[in-house]
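*Asks:* I would like the atomic coordinates for the input below:
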Amino acid sequence: MPEIDVRCIRLGPLDNNVYIVVDRETRRGVVVDASDDASRIAREATGVQVSSILITHGDQDHVDALEDLARLLGVPVAAHPLDASRLPVKPDIELQDGMEIEVGALSLRVIHTPGHTPGSVCFYAPGYLLSGDTLFPGGPGNTYGDRRRFDQIIASIQDKLFVLPDDTQVLPGHGDPTTIGNERPYLEEWIARGW
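*Replies:* Down below sits the predicted model:
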């Protein structure tokens, strides 16, 4: 199995996590999200052959550096079509559920997880889930008091994320990592807590 490096850069007033996912052998990689400081992200990617910028969802704090970052790196932008209109640039690649993104010898699977936004996606490679604002330590992302969106995000987590192995590291869009095994026991509590 290919060896993977995942670097986390914390940026901006909302403590956004930007990730650089790298195949250790080939040094090929992708950037996940584009928050706050394009030049810092580009510097952190020095030595990595970045092939694309993957967007977990279209909230401004995740894409406010996207235009500059895409220009600095000279690579395509990939996002789900349901969030594409919220981005400052038109995506070059449409992400679809189940799609595989090749990164050197690595393969990242796109998991469409609507709820926080209609086009929210996560990216999975064995051992790692980049969860955007879908799943955090202690619960799902914000659904802004909307029952339909809450039901969507719970279904996304239950049906698509909690089927992953317990030891999968969950790397969220803000704050600290967790694991699938740490979070799965609390699902019913989150449902009871409600939207």
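*Asks:* Only C-alpha atoms from now on, for both contacts and neighbour counts.
*Replies:* Fine.
*Asks:* In the chain, where's the longest helix?
*Replies:* helix 147-156 (DSSP state H).
*Asks:* continuing past it, what's the next helix or strand?
*Replies:* Following helix 147-156 in sequence order, the next helix or strand is strand 169-172 (DSSP states H and E).
*Asks:* contact partners of that following strand?
*Replies:* Applying C-alpha atoms under 8 Å, 6 or more residues apart in numbering, the external contacts of strand 169-172 come out as 17, 127-136, 177-180.
*Asks:* Among those, name the buried ones.
*Replies:* Among these, the ones that count as buried by 16 or more other C-alpha atoms under 10 Å are 17, 128-136, 178-180.
*Asks:* In strands, which of these appear?
*Replies:* Judged by DSSP state E, strands contain the following of these: 17, 128, 129, 130, 131, 132, 135, 136, 178, 179.
*Asks:* Who are the contact partners of the last one?
*Replies:* With contacts defined as C-alpha under 8 Å, 6+ apart, the neighbours of residue 179 are 166, 167, 168, 169, 170.
*Asks:* Proceed likewise with the subsequent sequence, for comparison:
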Amino acid sequence: MNNAVYLVTARQSGEQLLIDAAADAASISSLLRHGEKDADREARLATIVTTHAHWDHTRATAEVARQTGAQVAIGRADAAQLAAERGIDAEVLLDHGDRVRVDGVALEVIALRGHTPGSVALALPGEPTLLFTGDSLFPGGVGNTGDDPVRFEQLFTDVTTRIFDRFSDITRVFPGHGEPTTLGSERPALPDWRDRGW
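*Replies:* The predicted structure is shown next:
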């Protein structure tokens, strides 16, 4: 599925946060070790944040959590699916406005309901802000809502009010699949997205 996996490593302590342990635990382990090169101390994965419970974003979650002892976090409304499909009871249930911390840096949890009920994005503050959006926002549109107009309206509204209305055009977007983009590149197309309904 060509999923993206993202790793945030604190330079001073080596503490790490992994976003979406999608598949291939061996490759993820290699990524974690590579993160040590950016740290003054031995890197340690503290948290795995799952942006949503779809199978292609969760296949390595149990194994990576077992290997590293990292806690697992997921949007509250997706936790039951993760437990049912992967046998993982997440230690942290995320709600809109929560914070996930890595060595003192707080990433904001932004609920983007519609692709799944518990989909979340993470905002890493800085210049520019970095947004990890899972399958809720891509270059060219919002995520799949199964041709359900109610789900589309929810996701489009959340993406508009919680992302585009709050963050500047230089904000970088890192989706769950494909290439990064910026809010400035996508903003002009918002009316077209609404009109087409996907």
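*Asks:* Superposed on the second structure, what's the mean shift for the longest helix of the first structure?
*Replies:* When the second structure is superposed, helix 147-156 of the first structure averages 0.5 Å from its matched positions, counting by mean C-alpha distance after the TM-score superposition for the first structure.
*Asks:* Give the aligned range of that helix in the second structure.
*Replies:* Aligned using TM-score structural alignment, helix 147-156 of the first structure spans residues 149-158 in the second structure.
*Asks:* now stretch 36-45 of the first structure
*Replies:* So stretch 36-45 of the first structure sits over residues 23-32 in the second structure, by TM-score structural alignment.
*Asks:* just to revisit the earlier point, return the members of the contacts of residue 179 of the first structure classed as buried.
*Replies:* Counted by 16+ other C-alpha under 10 Å, the contacts of residue 179 of the first structure give 168, 169, 170 as buried.
*Asks:* And the first one, how close does it get to residue 27 of the first structure?
*Replies:* Looking back up the chat, that one is residue 168 of the first structure. 23 Å (C-alpha to C-alpha, to the nearest Å).
*Asks:* The last one too?
*Replies:* Using C-alpha to C-alpha, residue 170 of the first structure is found at 23 Å from residue 27 of the first structure.
*Asks:* returning to what we had before: list the helices and strands the longest helix of the first structure packs on?
*Replies:* Contacting helix 147-156 of the first structure under the criterion 3 or more C-alpha pairs under 8 Å, 6 or more residues apart in numbering; DSSP states H and E is no other helix or strand.
*Asks:* Tell me which residues of it come out buried.
*Replies:* 149, 150, 151, 152, 153, 154, 155, 156.
*Asks:* how would you label residue 47 of the second structure: helix, strand or coil?
*Replies:* What DSSP: H, G, I helix; E, B strand; the rest coil gives for residue 47 of the second structure is strand.
*Asks:* which ones are touching it?
*Replies:* By C-alpha under 8 Å, 6+ apart, the neighbours of residue 47 of the second structure are 16, 17, 18, 70, 71, 72, 73.
*Asks:* now the strands for the first structure?
*Replies:* Taking DSSP E to define them, one finds strands in the first structure at 4-11, 16-23, 28-32, 49-54, 77-79, 93-94, 100-103, 106-112, 121-125, 128-132, 135-136, 139-140, 169-172, 178-179.
*Asks:* Look up how far residue 123 of the first structure lies from residue 159 of the first structure.
*Replies:* As judged by C-alpha to C-alpha, residue 159 of the first structure and residue 123 of the first structure stand 15 Å apart.
*Asks:* Which one of these two is surrounded by more residues?
*Replies:* The neighbour comparison of residue 159 of the first structure against residue 123 (other C-alpha atoms under 10 Å) goes to residue 123, with 25 against 12.
*Asks:* which residue lines up with the more buried one in the second structure?
*Replies:* With TM-score structural alignment as the criterion, residue 123 of the first structure matches residue 122.
*Asks:* Its match reaches residue 109, doesn't it?
*Replies:* Yes: at 4.9 Å, residue 122 of the second structure counts as touching residue 109 under the criterion of C-alpha atoms under 8 Å.
*Asks:* quick one: contacts for residue 69 of the first structure?
*Replies:* 34, 38, 39, 41, 42.
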